[in-house]
Each structure stands twice: as structure tokens, then as C-alpha cells.
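In: I'd like to go over a predicted model; first the sequence, then the structure.
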Amino acid sequence: MTAPGLWHIAAAEPGLTAVVDPDGGEVSYGSLAAAADRYGRGLQAMGLRPGDSVVVLLPNGSDLMAMYFAAMQTGLYIVPVNWHLVGPEIAYLISDSGAKAFVASSRFAEAAAVAGESLPASARFSVGEIPGFQPLSSLGASEPVGRPDIRTAGAPMLYTSGTTGRPKGVRRALTGADPDDVPAAGIWFFGIFDLKPFDGHVHLCGSPLYHTAVLNFVALSIQFGHTAVLMDRWDAEEMLRLIAKYRVTHSHMVPTQFRRLLALPEDVRSSYDVSSWRAAIHGAAPCPLEVKRRMIEWWGPVVTEYYAATEGGGTVINSVDWLRKPGSVGLPWPGSVVKVLADDGSELPAGEIGTVYMRMGASTFEYYKDKAKTQAGRVRDLFTLGDIGYLDEDGYLFLCDRKADMIISGGVNIYPAEIEGELACHPAVADVAVFGIPHPDWGEEIKAVVQPVDGVSGSPELTAELLSYLATRLAKFKLPRTVDYAAELPRDPNGKLYKRRLRDPYWEGQERAI
């Protein structure tokens, strides 16, 4: 029986499809493994050794996955870059990670050219033409065909976006494991979602691979013998078409995608066969209760939510349990510890709101070159992402909001996520952000910024309608005092809302209450 893992599968079934590129081209396991070997040998010929870093600025595609597996079998740290960053921001990642090679797409030529100036031309490679870069196809082309001379497990090093300061890389010590074998932690992690090697699954990736969870899901799917279908830019109807065409069984999603799928006309939604679904896995952002209920009604009990972090640890909840405990993000994973602590570090009883802290087994991490940030998020052996929540009497975790987003108005704590979840259910609302702005007496007052659905314009009449709608669902002290409108809210492609971009202008020259 074939063992899971890219190279094991490539040896046993080289013609099996590993990746379907966004243009529809299919890349076999044999071809993907050969490209990873060639790039790995090329990087070692340049002098890169275990512990060195390579930065990649590539869109979703088999080129990125080949570079990923090249790094993962040669003991390198691979740093996937958010391709929305500009040249100086990417240059910072290259410098901070100590990268000795940089691979970029000509799609991002302008930013890549600026970012790559700190590296010699011999260390810069491109897919497509970028002045001063060598073609990626030349990397390892003059090396003998075969596996790299030094093979040991590498690791991704992803940078957290953070809320203040420059991003920090989450860097774990290399394990020294055999890179041909799937790590036991990967098999365990997919087991949480009932995903097993060679079980007929097909994965659909609709988010950028520079996100931790997205990259992890695609890489593990390939290692499990699951064909990975990659999208370049996510589109609701295109996702349904791909599900039907490739009989997709699982995907890693975000609530924004759920909302846009549900916004499709009923005749469009019903025209695609989605019966192949087995696991629609989501995290990264709060999901309004009504949106999730409607997705479960449409797709069945296949929607699984988890709460986790690049740093490790988390919770999970399936559809059946969620319908019993709507709004929960579940129970801790096996081996994970989740506690809710007061500001003094003491553990709070069930039902009391505090800061959520986690730990995954005995694993540790550090923010690269930032011991202070690492320690700031810790209490004893636990760490926090800054989220506020509570555990119920059965140990299920409920999140209220991020501590940095909490509004304190007249001494009362108000959680914007609750208000956003209710507003998101109004048929005129495509997206919404709620935050606190200065008030001379109360400290803060509640502001809502709404992105109306297509065909609807922001107006005093709409504001009155929205506030009247909220008044039937929330206490008066939770109602926004004012509502502004925007054509589009600032979200990244994985659904994360950059709320500070909306909030900070109101606080210029003033100090927030928290």
C-alpha cells in the first residue's frame, strides 16, 4: 500500500493529478515532485543549507507548491509573501527573515524589483520576466536529475499581520525529520476534520496561499493524495462550477465567502451540483449565526468551524454540535488547552468573560527576533491572540470579540462582533464594521460603517431602517449612534477586516480607553 507523502505517491502513481492550476492545467505528482527536486538541488547549489530562508512572491499555482516542497525537503524556511504588499514592505520581510533567495511572479514585477535590490541577481528568480531576475526554470536546471543531496524537513515561516508595528515571523525549530513522510501532527490535524489519506477527497483552494491555514490545507491535501484545485481569485459562481466539475469534497473557507455564495440568485445556486461536499471548514473571522444556519440548510451538516492561530492550539465544532450551541467555536482539540483568564492571570469560571489563552501540547514558538512580543502574549505556558470570550458549563468556547476592538462606553463593555453579526443579517447589508469613536462624556460611542449590497445606496432612510431593525434584536446601549457607508470595506482576500483603517482617523491625537 502506498504511504502518504508527495514523493511516495509520485513514485507509486506518478500520473495521478496533484494540482489543478487556476487556468485548468493539471500537474501530476510525478511532475510536481520532479520540480521540487530540481529547485531543491538548485538552492543547495547556491549554498543554501538547513535553517536558511527563501521568500516567495507568487500567486496560487503549482509553481508556488513546487517551491514549497523544495524548501520542505531541504530544511529551509519558506516565507510566502502577501502579494498586496509594496516593495519596501517585501524588502523588510526579505531582510528580517535573512532570505538567501527570492522567487517572484512577473504579475508583481514592480514590487519585486524594489524588494529584490538587497539580493544579488544570482539569488533572484522569476516566473515570467522581471528585469534583473533569472527565470525560475533555470533554478537547478544544470544540476543532475534526482533528489537533493541534503534532505531534512523544512518549515513555513509565515508573518503575522498584527495590529501594531511591523509583522513578525512565527518561526519554529526544525525537527530534523524525514521530509518524505507526512508529519504525525499533519495526520492528526486532518483527522480533526475526518480527512484521511487516499479517501477520495478533492480539495478546493479559494484563498491566497500566503495564509497559514490555506497553505497548510493545500500542502496536506496533496500529501494525502487529495487533488488540490486552485483558484486564482475567488468568485462565488466559479467556486460552484469547480465543485460540480471536480466533485470537490472539502475546502477551507471564510464567512465572507459564505455570504457571497448565499447572495447568488436562487436559480444560480440550484443549478450546480454540490452533493459531493463532505467538509466545508471555516475559521479566521466570526460568522453571523443566520449565515451559518443558511449554509447548513443548503449544504447539509458538513460545515465545520475551528478557532486557531499560527502560534498553535485551538478548538473545533461540527454542524450538529453548533446547532445545539449556536455561536460556539467548539471544544479544544485533543492535546490543546484553552482557558479564559482575568486581567490578573487567574482562571475564570464558566460563563465569565475574559481573555482567551491557549496552548498546544508542550509545543513552543517565538516571534522571530521579537522576544518582547512573544512574552507579551503569554501567561505562564499559555498564549493569547487578544480575543475575549467565555467557556460554558460544558467547556465550549464562545468568542465575544478582540480585546483591541472592544468598546467601553459609559463604563460598559460592548462587543462590536455581536452588533456586526446582527447587521450582517439585514438584506441591504453586504458587509459591516462596528467600532468605537471618541465621545466627550462616555469615552466612546458606537460607529457602524456599512457596505450596502449592489443596487442599494446609503441614505438617511436606510440608516433609520437599519437602526430600527437592530432595536428589535439588541439592547438600546448596543445600538450605533451613527452609520456611515462605504463602497467596500478594507478586507484582505482571506476575509480579515482591517478595522484600524476605518477607526484610526477618528482617534488621531487622542488616546483610546483600551
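Out: On my side now, so go ahead.

In: only C-alpha atoms for contact and neighbour calcs from this point on.
Out: Fine.

In: any idea how far residue 345 lies from residue 364?
Out: 19 Å (C-alpha to C-alpha, to the nearest Å).

In: Next, residue 111: secondary structure please.
Out: helix (DSSP: H, G, I helix; E, B strand; the rest coil).

In: Please settle this for me: is residue 10 part of a strand?
Out: No - counting by three-state DSSP, residue 10 is not part of a strand but helix.

In: so it touches residue 29, yeah?
Out: Yes - at 4.8 Å, residue 10 and residue 29 qualify as touching, with contact defined as C-alpha atoms under 8 Å.

In: for comparison:
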Amino acid sequence: MEGALLCAANHAPLTPITFLDRAALVYPDRPAIVASSSGLTRTWRETRDRCLRLTAALAALGVHRHHVVAVFAQNIPAMCELHFGIPMAGAVICTLNSRLDAAMASVLLRHSEAKLIFVDCALLDVAHDAIRRISQSGATPPVLVLISELLDDPSDAKLPSGRVDYEYEHLVGNAGSSPEFAVRWPADENEPIALNYTSGTTSRPKGVIYSHRGAYLNSLAAVLLNDMASTPVYLWTVPMFHCNGWCMAWGVAAQGGTNVCVRRVTAATIFDAVARHGVTHMGGAPTVLSMIVNATAEEQRPVARRVTVMTGGAPPPPKVLHRMEEQGFLVIHSYGLTETYGPATVCTWRPEWDALPAEERARIKSRQGVHHHGLEVDVKDPATMRSVPRDGKTMGEVMLRGNTVMSGYYKDGAATAEALAGGWFRSGDLAVRHEDGYVKVLDRSKDIIISGGENISTIEVEAALFSHPAVEEAAVVGRPDDYWGETPCAFVKLRPGAAAAAKAGVVEEELMAYCRARLPRYMAPRTVVVVEEGLPKTATGKVQKFELRARAKAMGTVPAAAAAKSKRSKL
């Protein structure tokens, strides 16, 4: 339009590292970081100074724009600082799964070409093994910086052995690392800020590229999704390596909040942190919710104020949602992927739903909901790219587009083109859309069971199992069947009391009968396996269904005329 002028006065690249300056200005003396176990507390003013010194140290070590700097750590204070210090040096932060073994860590470090790696003292042995593997391959290993944070259990402490090039606190406290260092702001907001590797539960992990713009917008969207007012107290039960903590590593700073860091996420640490620090918000996979509702009387402490919990992954069972409410936790159900910077949709609550019975409220809450402010979501036929009817029945693939969809897969142009074909990101998740526009995910396309031509949603079968009072964990996969092709096979972990009282073969038959009474008969499991030691999970709490599928396949086919067989096993 005539008279419009785009210039420095009205345009600057969006980046979440600006949140740090504002937090230090507006909330200088408020606690920014608290280490729950050690009692360490740092203000926003102190945090900004430390991040600037860290940035100066990285520059002095030869880190340039767009260099990848890896972090291999649990949810410790340094993780919060590195989310600002590394991008402020113009570099790209790559947070590695803290549960990786040395073989996979070495693969990701080689793929990312990380120049440095910051290593948590608790993970030093794994890092040393990974670096040894890189050296043996003939590649140049990254410079290793040791983070000597206190451990939750002092008996775990040990002197570092092996190669350590630098120590974190020495870099931050070095006289040559000035808090007046000039931040390397992005010249273009589409420059990379983070490299996140997918969980690898279905295939080899891919490196997902986040931009400064996407991270900025998703951080603000995450604040809104979590219903965060100013100065929240956020308990880190989401791994910060996972989508940069669903972008809350930056979002908490935007609101001048307090990061409460814990190494081990247990029911006891959650209740203790809520009581001691006045936690207002937290997040996590359904396994975190399960910890809370199954906490013993000794682990529980009174929840003085409501705690908002954002959960993602598999839909939380209605019974779990109801019990969370009774204990003082408000659960917000979201859905997203690494490729969408974490949560992309949310089950936004409507006031008229408050009058509904508790079970109906929980059922509505278990839906994935609608998109947040940073993108658009649709459910489409992947062949025709037409939107499915809003009838709650017709299945299609969840597709997303907008400012908080990844820039692409690092070094994999073919996979990027395939994922973004047609102008939408194809999630691989199957869903329906209800009349009110809310999306309900039924399954991963890989997990859907096709039995005698009927599509069976494993999520719906799992929800039925979860409603049984004896069931603590449940996952359903397909098992080969001589007649139907495949039929549902349920793996369950029983609650401690129920497990002690259960008789082999009886509880399995009871669970199958229970499902038959609540589901169409073809959806009910024909095999139930009681897993005494819990289901296999990723570090982010997602059940590794590929392991369960392999287990079900190894059982052989279900004989056409045979009654369902019960099994007991240890995984």
C-alpha cells in the first residue's frame, strides 16, 4: 500500500531469546531457576548475566552462526540457560534424549556435526563411550564441556574420569566471558534455532529443524495453551530435550516465571515440589498422570492451589482425568509432534460443559481438540486431500500447516518433500472430526488394526481397559489371526493390589469379558498379556508399540476356532 515502509523501525526478526532480556528487566529479582533437590535459586537478572557469559565463552571457543551445539543432560538448571546461551551465540541448540545409549548418541552427534557437547555429570560415561565411537569411525568428535550439577542423591556423585575439555561453571565464570557480549541476533527469523531428533519409535530418528520465528510463535502459543498468567511456577516434568520442553524452555521466560528443575520425575517429587514451591503448571505424557493418580498415601501431599497440567501423547483415560480433578489438578489435553514444535492442538474448554456429568466431561476432554493460534489443522483423505465430513465417524489423516510447522528434516530433502507434500504436513495419525470441529485421534496409521475388513482403533480399546479398576497400564496391538487377519492383543500392567490378588488366567479372561461388554465384539481383545514389570516406553513416556507388535507376532497366529488364550510374561 502506498506510504508503507518496511524498515528497522517496524520490523525485527522474531526470536524467543528476546524473552530473556524482558524477564531480566521486568522481573529482575524474581526466581528464574530453582533446583528442587539442592535448593539452588537464581534470579532472572543473574540468569541473563550467566547466559551472556556463556554466549561469550562459546564465541571464544570458535562457535559461529549456524554451528550445532549439542546438550546431553537431564532437567537441570544449566539446561534452562543453554536454551538461551547457545542461540544467543548464533548457534543451533541440539538437545539429545538423556536416555540414549552410546551407540545412538554417537550416530546423532555425527549426523548433527555438533562442534561442542555439554554433558551432564550423570551422563558422562555414556558421552565418553559415544565420543570414543566417533573417534574410531574417523570423524572429529565434539569438544566436551562437563556440567557438574548436583545430583539428587549425593551417593551418585563421582569424580569425572576420561576426557573433559572444559567445565561449565568455569566457562560461565571466566573473567574473559563478559556479560556485555553483543548477542548475535538472527538476521532472518527463518534461520535455525534448534535441531530436535524424533523419538525413533517407528524408524531411524530424523533431525527436525526449528526456526527462530517458529520457536517464538510456538512459545507464545504454548503459554496460551497452558493458560499461563504472569509469573507462573513451572515444574519440569516434561523432558527439556523433547521439543525444547514443548517450547516452554522459552515460554516460561516470556511470562517471567520460575523453572523448578528435578532430575527424577516420581509421584513423591511431584507432590513435594508442588507443596514446597507453589507450582502452578506442569506437563507430561499420560505416564506422569498415572504417577499422580496412583501415588501412595506416603507420597501424596495436600495440593493447596489448582495445578494446570498439559498432557500429550495417547489420550488420557476418562477415569484418570476424573481422578486428577479430584486431587486438585486441571488437565489440558493436547496433541502434537516433534515436527510441530510440540503441542499443536488443545481441547479448549467451553463453559457449558461444566454442567455435564463427570464421565461425560472426561470423555470430551480426551479429544485432541482444535488448533492453537500458530497453525491450522484438518482431517483429510490423504489420496484426494479433501476434508472428511464432520460426522465423528469418517476417518482421515491429521494434517497441519502454519508458522509452527518444522522447516524440514536436516540433510534429508526427500523426506522433507514427502512430509510437506500438497502444502500440508502429513502426521500419519488417523482421526475423525466432530460436528463442533474438534478432532479426535483414533490411532497412528501404523497402529490401526484391520480385522476382517473392520478398522479397530487401539486407543478406543485401551480406553475400555483403563476403565477397569485393576488396570494401571494398557496398550493394544494387532496379533496375527488365521481367520480375521489380525485381532486385538492387549498388554496390561495391573495395579499393585490387584496384581497380588490375581490368579493366572482368571484376570485375563475377566478383562476380555469386560471389554466385550463395552465394545463391539470384534473390537474386544482376543488375547490379554499381563506384563508384570510395566510396558516398554520411550524417554518421553510413549509406549513402544513396535516392541509389543514383535512380541504379539512371536506368539504366532490365533487359531481360528480356539478360544482366546491368556498369557503372562515379563518384558
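Out: Okay, I see it. Computed from a prediction, not measured in an experiment: that's the story for all the values here.

In: Tell me who's in contact with the alignment partner in structure 1 of residue 33 of structure 2.
Out: Mapped onto structure 1 by TM-score structural alignment, residue 33 of structure 2 lines up with residue 19. By C-alpha atoms under 8 Å, 6 or more residues apart in numbering, the residues touching residue 19 of structure 1 are 26, 27, 28, 62, 222, 227, 228, 229, 230.

In: thinking again about what came up before, which neighbours do residue 10 and residue 29 of structure 1 share?
Out: Each of residue 16 lies in contact with both residue 10 of structure 1 and residue 29 under the rule C-alpha under 8 Å, 6+ apart.

In: Which part of structure 2 matches the longest helix anywhere in structure 1?
Out: Looking across structure 1 with DSSP state H, the single longest helix is helix 29-45. Under the alignment (TM-score structural alignment), helix 29-45 of structure 1 falls on residues 44-60 in structure 2.

In: Give me the mean deviation of the matching stretch from structure 1.
Out: By mean C-alpha distance after the TM-score superposition for structure 1, the fitted stretch 44-60 of structure 2 averages 1.8 Å away from its aligned residues in structure 1.

In: How far does that stretch sit from its chain's centre?
Out: Relative to the chain's own centre, stretch 44-60 of structure 2 is displaced by 27 Å; criterion: C-alpha atoms, centre = their mean, to the nearest Å.

In: Quick check: buried residues in that stretch?
Out: 44-59 (16 or more other C-alpha atoms under 10 Å).

In: again, but for stretch 331-340 of structure 2
Out: For stretch 331-340 of structure 2, burial by neighbour count (16+ other C-alpha under 10 Å) applies to 331, 332, 333, 334, 335, 336, 337, 338, 339, 340.

In: next one: stretch 454-471 of structure 1
Out: For stretch 454-471 of structure 1, the neighbour count (16+ other C-alpha under 10 Å) marks 458, 463, 466, 467, 470 as buried.

In: ok, the nearest residue to residue 568 of structure 2 once chain neighbours are set aside to residue 107 of structure 2 distance?
Out: Excluding the flanking residues, the one nearest residue 568 of structure 2 by C-alpha to C-alpha, 6 or more residues apart in numbering is residue 530, at 4.9 Å. Note on residue 530 of structure 2: its distance to residue 107 of structure 2, by C-alpha to C-alpha, is 35 Å.

In: More neighbours: these two, which one.
Out: Each of residue 530 of structure 2 and residue 107 has its neighbours counted (other C-alpha atoms under 10 Å); residue 530 has more, 26 against 15.

In: which residues in the stretch 301-450 of structure 2 form strands?
Out: Counting by DSSP state E, counting those that start in this stretch, one finds strands in the stretch 301-450 of structure 2 at the ranges 307-311, 329-337, 342-346, 370-371, 375-380, 396-402, 408-409, 425-433, 439-444, 449-451.

In: what about the alignment partner in structure 2 of residue 166 of structure 1, how many neighbours?
Out: Under the alignment (TM-score structural alignment), residue 166 of structure 1 maps onto residue 204 of structure 2. For residue 204 of structure 2, the neighbour count with other C-alpha under 10 Å is 11.

In: Roughly how far does residue 204 of structure 2 sit from residue 390 of structure 2?
Out: From residue 204 of structure 2 to residue 390 of structure 2 the distance is 35 Å (C-alpha to C-alpha).

In: Please convert the buried residues of stretch 454-471 of structure 1 to a markdown table, extending it with distance to residue 125 of structure 1 and secondary structure.
Out: A markdown table is the format used below for the buried residues of stretch 454-471 of structure 1 (distance: C-alpha to C-alpha, whole Å; DSSP: H, G, I helix; E, B strand; the rest coil):
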| residue | distance to residue 125 of structure 1 | secondary structure |
| --- | --- | --- |
| 458 | 47 | coil |
| 463 | 52 | helix |
| 466 | 52 | helix |
| 467 | 54 | helix |
| 470 | 53 | helix |
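
In: got these as a markdown table, with distance to residue 118 of structure 1 columns?
Out: Conversion of the buried residues of stretch 454-471 of structure 1 to a markdown table gives the following (distance: C-alpha to C-alpha, whole Å):
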| residue | distance to residue 118 of structure 1 |
| --- | --- |
| 458 | 47 |
| 463 | 51 |
| 466 | 52 |
| 467 | 53 |
| 470 | 53 |
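
In: of all the residues you listed, which two lie farthest apart?
Out: Distance extremes for the buried residues of stretch 454-471 of structure 1: the farthest pair is 458 and 470 at 16.5 Å, using C-alpha to C-alpha.

In: who touches the match of helix 29-45 of structure 1?
Out: Residues from elsewhere that reach stretch 44-60 of structure 2 (C-alpha under 8 Å, 6+ apart): 20-21, 23-25, 27-33, 81-82, 84-86, 88-89, 171-174, 176-181, 183, 256.

In: Inside strands: which ones of those residues?
Out: Judged by DSSP state E, strands contain the following of the contacts of stretch 44-60 of structure 2: 31, 32, 33.

In: following the longest helix of structure 1, which helix or strand comes up?
Out: strand 53-57 (DSSP states H and E).

In: so how far does that following strand sit from its counterpart in structure 2?
Out: Mean deviation for strand 53-57 of structure 1: 0.6 Å (mean C-alpha distance after the TM-score superposition for structure 1).

In: what's the angle from that strand to helix 29-45?
Out: Orientation check (axes from the mean of the first three to the mean of the last three C-alpha atoms, to 10 degrees): strand 53-57 of structure 1 against helix 29-45 gives 130 degrees.

In: From the contact counts, what lies against strand 53-57 of structure 1?
Out: helix 62-72, strand 77-80, helix 87-97, strand 99-105 (3 or more C-alpha pairs under 8 Å, 6 or more residues apart in numbering; DSSP states H and E).
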